[in-house]
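Asks: Need the 3D shape of this:
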Amino acid sequence: MITTVRRCGAAAYRGGMSDTPFGFGPPDPDDSSRKGGQGDNPGGPGSGGQENPFEAFSQLGQMLSQLGQMLSQAGESSGPVNYDIAKQIAVQKLGGAGFTGDPDPGGAIADAVHLAEMWLDPVTTLPVGATTTKAWTPRDWVDSTLPTWRRLCDPVAKRVSGAWVEALPAEAKEAAGPLLSMVGQMGGMAFGSQLGNALGQLAGEVLTSTDIGLPLGPENTAALVPANVEEFTKGLERPASEVTVFLAAREAAHQRLFAHVPWLRQRLLATVEEFAHGIKVDTDALQQLTQGIDPTNPESLEQAMQSGMLEPQTTPEQKAALTRLETMLALVEGWVDVVVGDAVTDRLPGADALRETLRRRRASGGPAEQTFATLVGLELRPRKMRAAAALWRLVGDQQGIEARDGLWAHPDLMPTAEDLDDPLEFAERLGATPQLSDDPLAQLQETEERERAAREKDAQEKDAPKDGGSASDEGPDEKSS
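Replies: Down below sits the predicted model:
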């Protein structure tokens, strides 16, 4: 199902943190003196139940000291997300056991990918896409995918953290002064904490570099995480080598798409950025919110952020971007499911069971989907993925693998969300155009050339002299002739 990042604003400041605001410690439940009740009085005799002012100053100093230490430990990051903190938290969450040393001493991953590539060759026209094969530890996965997560998360975090500041009146911005910069830095830390916790969980369970359908790792690199594959295999009652080859085939199929469909990688990542740029905050709600904040009471700010009034408003443009992204991810996953099924079903006895296991993993909201939904605002619908697989299967059976794979030649040839709801109609429409079944890209180019020729003809007719024009209107060339 499609979700939005409506709660990203508040969640980013709270994600991975306690309910206590930054720099403040939890209240002491045994301290009854602040309410003027009976019991021990830290102010000492003669204070009349009042708080000792020196203790208040001491607590303020400790608070500021904690805040300074927190900011100094934040690193040099000045963007909307502090990736230094994200990486630190992710690595800490992973721990050290089993995450160091050579993850594949016997070279089983490289052998599995090589075998999978040979099986894929006859069932797709897309050639091998991975020029490098890697066996990653979970920490390697964090290091290798963080640059792509930066591109995915920066636009969302920047808009969420900056939208409410942009909506402030000029007088409020001037009055806040340097405080806005500090809040921005703390916001980057909070986003980094949320991202680090999510990546730490995901790195401990992800199986390949393309588990969520996005090209997270380096280009032309097929990568598996053997430690996680081993854990995944324990409850399957299938040989480890069989599971490894099956996952290697899925990884290799993804890499063929991302390597030989040049527009795909950019389109997927750009759609996330497009969604983020449309984030807006209700300015009326913001003004109402600021009236209820007591600047001397930090808890009032925390309560305000938890109230939901700072949540971004979803726009029609954002919904359209999410639909396009969901459709494209479903098409990627559906194509991989079909191609891998054709490649391994007759060779691996447990292939059908493994395909269904991964489908159910998606349907139950696995770690990849949950992380992607938290950070970006999208969940990949299993229904759409199955519909996409049915469409690719139908097109391949009716038109052949050349026509099926040829649709990736240009984004305008790709099935739409409506086509996923009616795969049969799409396949029939495709079959009604013989040229498309032979060469989809050639048909597209032919259409563009016809349109270009028509535009040129219209322009020439517009510039041509009208009937009845004199010879003098024809120009010097006509006179000389």
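
Asks: going forward, measure contacts and count neighbours with C-alpha atoms only.
Replies: Noted.

Asks: and stretch 202-213, how far apart are its ends?
Replies: 14 Å (Cα to Cα, to the nearest Å).

Asks: contact partners of that stretch?
Replies: Applying Cα atoms under 8 Å, 6 or more residues apart in numbering, the contact partners of stretch 202-213 are 94, 138-139, 141-142, 145, 215-217, 222-226, 228-229, 247, 251, 254, 329, 332-333, 367-369, 371-372.

Asks: Here is the second sequence; please produce its structure so I can put it next to the first one:
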Amino acid sequence: MSNPPFGFGPSDPDKRGDGDPSNPSEQPSGAEAFNQLGQMLSQLGQMLSQAGTSSGPVNYDLAKQIALQNLSGRDDAKIGFSASESSGDSSTAVRDAAHLAELWLDAATILPAGATSTVSWSARTWVEKTLPTWQRLCDPVAQQVSGAWVEALPEEAKQAAGPLLSMMGQMGGMAFGSQLGNALAQLAQEVLTSTEVGLPLGPSATSALLPANIEKFTEGLELPSSEVLVYLAAREAAHQRLFTHVSWLRQRLLATVEEFARGITVDTSALESLAGQIDPANPASIEQAMSSGLLEPQTTPEQQAALKRLETLLALVEGWVDVVVAEAIGDRLPGAEALRETLRRRRATGGPAEQTFATLVGLELRPRRMRAASSLWKLVGDRHGLEKRDDLWSHPDLMPSADDLDEPLDFADRLADPQSLPDDLDPIAELERTEREEREARDSDQENPPPNPGNNEDKGDSEPS
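Replies: Below you'll find the model as predicted:
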């Protein structure tokens, strides 16, 4: 976890204020400190009044406001494609590309089309449409971080602080919201589709591509923009087939991220060292102490387990999409293989999606697992056919594990042996079978009651003389 979430770690020294608490000659005088404090309170009041009424650990009203302000100079709603001028604006080009991609995917997977609509998004639209999912992902992190401060205070300090704690919580929500807004604005200018991070960020059953970002991504590739658009449309459509028809997948992915976030712990003993760094006469020392990294979250064994499950599942999603799209496109697009490798490297080098995800949620994915998953899905498909390959998504217990990614040949061999797989993994049937077994056990207990230790007949016939 190299990128600690939500404001942990050292900040930019150039943004720390004018005074240096380690140098008394640079500390402001009492009058200057009073004026600075007055300005800070005035600015705080303005911020609170302008930040909206959002409650909770993150001020999402402020996050949205900041993100949209950062994107206000972009007018990318109707950017066309050089090879698609005859088809009208970008929305038409996106729909045509998605239609072609869906036709090709039909022959490469048994999962039917998952998107009921294909849309063209601007960067601003991406922020608005994905913010509800980001809220679900970020709330557990912010709750753990902000809660650590309150829990670390002695009871008498909590009582003395009173309304100040509420204000601190509001300020924390604003700080988190500001960081989230800036991060989303940056990501919105670079992300290519709604599923590029491997998570279903947008509305269900909606394929979305960002033409302006795709056009920028295409620069320097020496490939026709129409080919790039169709290839990315195929990746988006393949993701949507999984997220729509694999009923457990969306919930499992988001729940695992939440589980990881809830496990964040903070070494609250560091608060003592933190308090020693603060000079009440120098407001800059407060910011320096807060950004010192003393409260960097600790990774627990439970988090490591959740992280491994999440990395494996995301790798399986990305690997399956990689293989299915490659098989669907085949040699229809001359530059498909080069584009496939470009996108793999984009993920492997920690592109904007991974970096933003790591900063916001505290997770850093290991792209090497995605290549291993791709090799596994290709092997299973070649040996057992695409129907058996895709049937593995019918239940999470059938999915390859992290160990299987290391030994794909063993996994493929086990699939050839029906005895190695559970007979029935239908959750409803499993529930009915469990209820039936419990009912039979109760009936058996009623017919054959256990002996009563208080009954004298169960003892000897008479006391020994």
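
Asks: Select only the buried ones of the contacts of stretch 202-213 of structure 1 in ChimeraX?
Replies: To isolate the buried ones among the contacts of stretch 202-213 of structure 1 in ChimeraX, judged by 16 or more other Cα atoms under 10 Å, type:
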select :94,138,139,141,142,145,215,216,217,222,223,224,225,226,228,229,247,251,254,329,332,333,367,368,369,371,372
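
Asks: Among the contacts of stretch 202-213 of structure 1, name the ones in strands.
Replies: Filtering these for membership in strands, criterion DSSP state E, returns Ala222, Ala223, Leu224.

Asks: What does the last one correspond to in structure 2?
Replies: For Leu224 of structure 1, the aligned residue in structure 2 is Leu209 (criterion: TM-score structural alignment).

Asks: pretty sure Met370 of structure 2 is in contact with Trp320, am I right?
Replies: No - between Met370 of structure 2 and Trp320 there is no contact under Cα atoms under 8 Å: 9.0 Å.

Asks: Please, where are all the helices along the stretch 151-300 of structure 1?
Replies: All helices of the stretch 151-300 of structure 1, identified by DSSP state H, counting those that start in this stretch, fall at 170-176, 178-203, 226-233, 240-260, 262-277, 283-291, 298-306.

Asks: Tell me how far the residue in structure 2 that Met70 of structure 1 lines up against lies from Pro163 of structure 2.
Replies: Aligning on TM-score structural alignment places Met70 of structure 1 opposite Met47 in structure 2. Applying Cα to Cα, the value for Met47 of structure 2 to Pro163 of structure 2 is 18 Å.

Asks: could I get the helices of the stretch 151-300 of structure 1 as JSON lines with distance to Trp119 of structure 1?
Replies: Below are those laid out as JSON lines (distance: least, Cα to Cα, whole Å):
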{"stretch": "helix 170-176", "distance to Trp119 of structure 1": "62"}
{"stretch": "helix 178-203", "distance to Trp119 of structure 1": "28"}
{"stretch": "helix 226-233", "distance to Trp119 of structure 1": "21"}
{"stretch": "helix 240-260", "distance to Trp119 of structure 1": "8"}
{"stretch": "helix 262-277", "distance to Trp119 of structure 1": "23"}
{"stretch": "helix 283-291", "distance to Trp119 of structure 1": "57"}
{"stretch": "helix 298-306", "distance to Trp119 of structure 1": "53"}
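
Asks: Give me the neighbour count for Glu451 of structure 1.
Replies: As a burial measure, Glu451 of structure 1 scores 12 neighbours (other Cα atoms under 10 Å).

Asks: So it versus Leu441 of structure 1, what's the distance?
Replies: From Glu451 of structure 1 over to Leu441 of structure 1 (counting by Cα to Cα), the distance is 15 Å.

Asks: Same check on Glu448 of structure 1?
Replies: For Glu448 of structure 1 relative to Leu441 of structure 1 (Cα to Cα), the value is 11 Å.

Asks: Settle it for me: which of the two has more neighbours?
Replies: In this view Glu448 of structure 1 and Leu441 are compared by other Cα under 10 Å, and Leu441 has more residues nearby, 18 against 12.

Asks: How is the more buried one assigned, secondary-structure-wise?
Replies: Taken by DSSP: H, G, I helix; E, B strand; the rest coil, the conformation at Leu441 of structure 1 corresponds to helix.

Asks: show me what contacts it?
Replies: By Cα under 8 Å, 6+ apart, the residues touching Leu441 of structure 1 are Gly406, Leu407, Ala409, His410.

Asks: mind redoing it with 10 Å?
Replies: Gly406, Leu407, Trp408, Ala409, His410, Asp412, Leu413, Gln435, Thr447 (Cα atoms under 10 Å, 6 or more residues apart in numbering).

Asks: Likewise for Phe258 of structure 1?
Replies: Gly129, Ala130, Leu214, Pro215, Glu219, Asn220, Ala252, Leu264, Arg265, Gln266, Val332.

Asks: Could you measure from the residue nearest to Arg265 of structure 1 when sequence neighbours are not counted over to Pro295 of structure 1?
Replies: Spatially, and ignoring its direct neighbours in sequence, Arg265 of structure 1 is nearest to Phe258 (6.1 Å; Cα to Cα, 6 or more residues apart in numbering). From Phe258 of structure 1 across to Pro295 of structure 1, the span is 51 Å (Cα to Cα).

Asks: same thing with Asn220 of structure 1?
Replies: 52 Å.

Asks: Of these two, which one has the most company?
Replies: Per other Cα under 10 Å, whichever of Asn220 of structure 1 and Pro295 has more neighbours is Asn220, with 19 against 10.

Asks: buried residues in stretch 5-20 of structure 1?
Replies: Buried residues in stretch 5-20 of structure 1 (16+ other Cα under 10 Å): Val5, Arg6, Arg7, Cys8, Gly9, Ala10, Ala11, Ala12, Tyr13, Arg14, Gly15, Gly16.

Asks: Pick out whichever of the residues you listed sits closest to Leu420 of structure 1.
Replies: Closest approach to Leu420 of structure 1 among the buried residues of stretch 5-20 of structure 1 (Cα to Cα): Val5, at 25.1 Å.

Asks: residues touching the nearest residue to that closest one once chain neighbours are set aside, list them.
Replies: Residue nearest to Val5 of structure 1 in three dimensions, not counting chain neighbours: Gly377, with 4.6 Å by Cα to Cα, 6+ apart. Applying Cα under 10 Å, 6+ apart, we find Gly377 of structure 1 in contact with 2-8, 156, 272, 275-276, 322, 369-371.

Asks: Residue in structure 2 paired with Gly377 of structure 1?
Replies: Per TM-score structural alignment, Gly377 of structure 1 is aligned with Gly362.

Asks: Give me the contact list for stretch 401-408 of structure 2.
Replies: Contacts for stretch 401-408 of structure 2 (Cα under 10 Å, 6+ apart): 308-309, 311-313, 315-316, 369-380, 400, 410-412, 414.
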